[in-house]
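J.: have a look; sequence and predicted model below, questions after that.
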Amino acid sequence: MSQNDFSAELLKRAEHVEEILKKYLPKEEGYAKTVIEAMNYSLLAGGKRLRPVMMLESYKLFAGDNADEAVVEPFMAAMEMIHTYSLVHDDLPAMDNDEYRRGRKTTHAVYGAGMATLAGDALLNFAFETAIDGAARGTKLASYDGDTDNRYFAALKILSKKAGIYGMVGGQCADIMAENATDVPKDKMSDILSYIDENKTAALIESSLMIGAILGGASKDSVSAMEKAGSCVGIAFQIQDDILDIVGDQAEIGKPVGSDEKNNKSTYVSLNGMEAASAKVKELSEMAEEILKEQGFEDSFLGNLFDSLIYRRK
């Protein structure tokens, strides 16, 4: 698939996710109207919708292209709500204090820090309302060979764990604690960075692929394989981000380069060097591709999506 064809297909899939999201937006009414407006403002701020796209692609790989999307749609919406809440909170004055995201004012810049905090909280809670309601109303699925035979329960468990203290939130915690930590030995910092990349960046990618696979009828072993693929992609994505912060084109990236060094932030590149970082990205990419091949999904759109994320220039 050419780059132009891939880009067109990805845009088409993102637009499809956008239409799905709109079906699950809460109505802006009642005494909670303002926080709901802030939620919807945040959720419709644009973006590539990569996580729900990955979830749907994983679902179709295991369930077939003609499978009922209604099974996975509530979880796709929930995943994007969770991702969005994390961005809303990241932008807050107490965190990164960003005024703009994707070319428009951040939620706290429009609604104030207090309401933005509530909007993030509400998005997280509403994500689980949406997923649970979808699981309760969903068509009956074949038994799962995991810890529970109910595929909806298994998907909900993964969604909650990967978003929480043993996933994204845990990674964000470690990231905050590692800021300006200049007296940490190299081997210890390397362990910390691995934890951050695995949890802050990779956890929701893993979750998206795993949930799609579970709801699509995959076995426990195949779900574990998709988790590993998600880990490879997420970590490679972050290392590539570290590389672009040094050698990237500011106009192409859309943000200043050199910010990691300026902020005295340890990265895979600063600890191991550019050559080792590039080699690690290649290694992780090949591992993700091999996993898809072993699952019988060689030359899939999902594989092309992995490559686009890992080797992106912006």
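T.: Yep, that arrived.

J.: going forward, measure contacts and count neighbours with C-alpha atoms only.
T.: Will do.

J.: would you state the helices of the stretch 101-250 of the chain in chain order?
T.: All helices of the stretch 101-250 of the chain, identified by DSSP state H, counting those that start in this stretch, fall at 107-111, 113-137, 151-163, 168-178, 186-196, 203-215, 220-247, 250-253.

J.: deepest of those helices, which one?
T.: Greatest average neighbour count among those goes to helix 203-215 (a mean of 29), per mean count of other Cα atoms under 10 Å.

J.: what packs against that one?
T.: helix 50-63, helix 73-90, helix 151-163, helix 220-247 (3 or more Cα pairs under 8 Å, 6 or more residues apart in numbering; DSSP states H and E).

J.: then this one, side by side with the first:
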Amino acid sequence: MEIKEYLQSKKEIVEKALLRFAPPEESTYASLFAAMRYSLFAGGKRIRPILCLAGGVCVHGTEEIETALLPSACALECIHTYSLIHDDLPAMDNDDLRRGKPTNHKVFGEAPAILAGDGLLTWAFDLLGDSTLSTLEAKKQLAITHCIARAAGPFGMVGGQALDIAMEDTDFPFSTLQTIHRAKTGALITAAVRAGAIGAGASEKQLTALTSFGEKIGLAFQIVDDLLNATSTTEQLGKAAGSDAENGKATYPACFGIDKTREMAEETVAEAKAAITAFGSSADPLRGLADYIYLRTK
């Protein structure tokens, strides 16, 4: 199966699960749920939940594991969506567009947008902890929850975002830029692969290999993001292009130029694929996803 066909088929599975799990449109909290659903169903690529499913299949060997992993996969998408809502706020990146649509706070206001993000983040852990939604044993659920919480919090995505803001318009070493990218974007992507592997019962050796794969593609994802922000148009991206330079952020293109950044992204993806050479054809979706991350245009 071609990677685009694979992505579309898995995206449909994730979309159906999100619709099934999502808070109802009609309820006492209808306005909050409307704001949450607005961003959750705004047309995302669902890369993180798909990586979770692919990580599970890589270890398990069959797609049967996907059903048990869907709550974890959906939780990852909720956390990612919350981070986008908050990133777009005036106090953060102050963006008006996301996925080609007005950002959450532009539609619902700043306070409802903050609460929508809060709702998605905490609902993610509701999904992770609900034993009625998955057939995974409690020990695996707990391990997945810890893995994702660690990646999303102050030692991962939130910490990376805080460091990114603190470093705006300052000179800092390349090692700090790597730290920002690995935490802000890479940590949750790595956690997605690890969560699937944990749910499928990965050995320590398998988990080490898949963690290395996740770290490499997580870094590659952000390098490509830097590249697209510098070279694409707002219409192509569905969000503000050139915003990194306007906000005084250090990026790979700013440090190394466009051509060298492309080389670094390609090299990082190659390293990711090398990390999973011991796996057979069950890892083909992960290999395809690695290539997609490098070749994507938005």
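T.: The structure has been received and is ready for your questions. Bear in mind the structure is a predicted one, so any value in this text is a computation, not a measurement.

J.: still on that earlier bit, relative to Asn4 of structure 1, which of the helices of the stretch 101-250 of structure 1 is closest?
T.: Nearest to Asn4 of structure 1 among the helices of the stretch 101-250 of structure 1 is helix 250-253 (17.2 Å), distances taken as Cα to Cα.

J.: tell me which helix or strand comes right after that closest one.
T.: helix 259-262 (DSSP states H and E).

J.: got the contact list for the most centrally placed residue in structure 2?
T.: Centroid-nearest residue in structure 2: Arg48, 4.4 Å away (criterion: Cα atoms, centre = their mean). Taking Cα atoms under 8 Å, 6 or more residues apart in numbering, we find Arg48 of structure 2 in contact with Ala73, Leu76, Glu77, Leu188, Ile189, Ala192.

J.: what residue in structure 1 is paired with it?
T.: The equivalent of Arg48 of structure 2 in structure 1 is Arg51 (alignment by TM-score structural alignment).

J.: same check, this time on Ala197 of structure 2
T.: With TM-score structural alignment as the matching criterion, the partner of Ala197 of structure 2 in structure 1 is Ala213.

J.: list the contacts for that match?
T.: Met55, Ser58, Tyr59, Leu61, Phe62, Ser222, Val223, Met226 are the contacts of Ala213 of structure 1 under Cα under 8 Å, 6+ apart.

J.: the fourth one -> structure 2?
T.: Structural correspondence for Leu61 of structure 1 with respect to structure 2 (TM-score structural alignment): Cys58.

J.: pretty sure its match contacts Ala283?
T.: Yes. Applying Cα atoms under 8 Å as the test, Cys58 of structure 2 and Ala283 come out as touching, 4.7 Å apart.

J.: neighbour count winner among the two?
T.: Neighbours were counted for Cys58 of structure 2 and for Ala283 using other Cα atoms under 10 Å; Cys58 has more, 28 against 22.

J.: what residues does stretch 86-100 of structure 2 touch?
T.: Contacts to stretch 86-100 of structure 2, defined as Cα under 8 Å, 6+ apart, come from residues 42-44, 102-106, 110, 113-114, 117, 165, 235, 237-240, 247.

J.: would you mind measuring from the residue nearest to the centre of structure 2 to Phe279 of structure 2?
T.: 20 Å (Cα to Cα, to the nearest Å).

J.: before we move on, what about Ala113 of structure 2?
T.: Ala113 of structure 2 sits at a distance of 42 Å from Phe279 of structure 2 (criterion: Cα to Cα).

J.: one more: Gly186 of structure 2?
T.: For Gly186 of structure 2, the distance to Phe279 of structure 2 - Cα to Cα - is 22 Å.

J.: neighbour count winner among these two?
T.: Gly186 (27 against 15).

J.: got a list of what that one touches?
T.: By Cα under 8 Å, 6+ apart, the neighbours of Gly186 of structure 2 are Met157, Gly214, Glu215, Lys216, Ile217, Gly218, Leu219, Phe221, Gln222.

J.: go with 10 Å
T.: Counting by Cα atoms under 10 Å, 6 or more residues apart in numbering, Gly186 of structure 2 touches 151, 156-157, 160, 178-180, 192, 214-222.

J.: same question, Asn104 of structure 2
T.: Going by Cα under 10 Å, 6+ apart, the list of residues near Asn104 of structure 2 reads 35-36, 38-39, 42, 84-86, 88-89, 95-98, 110, 112-114, 116-117.
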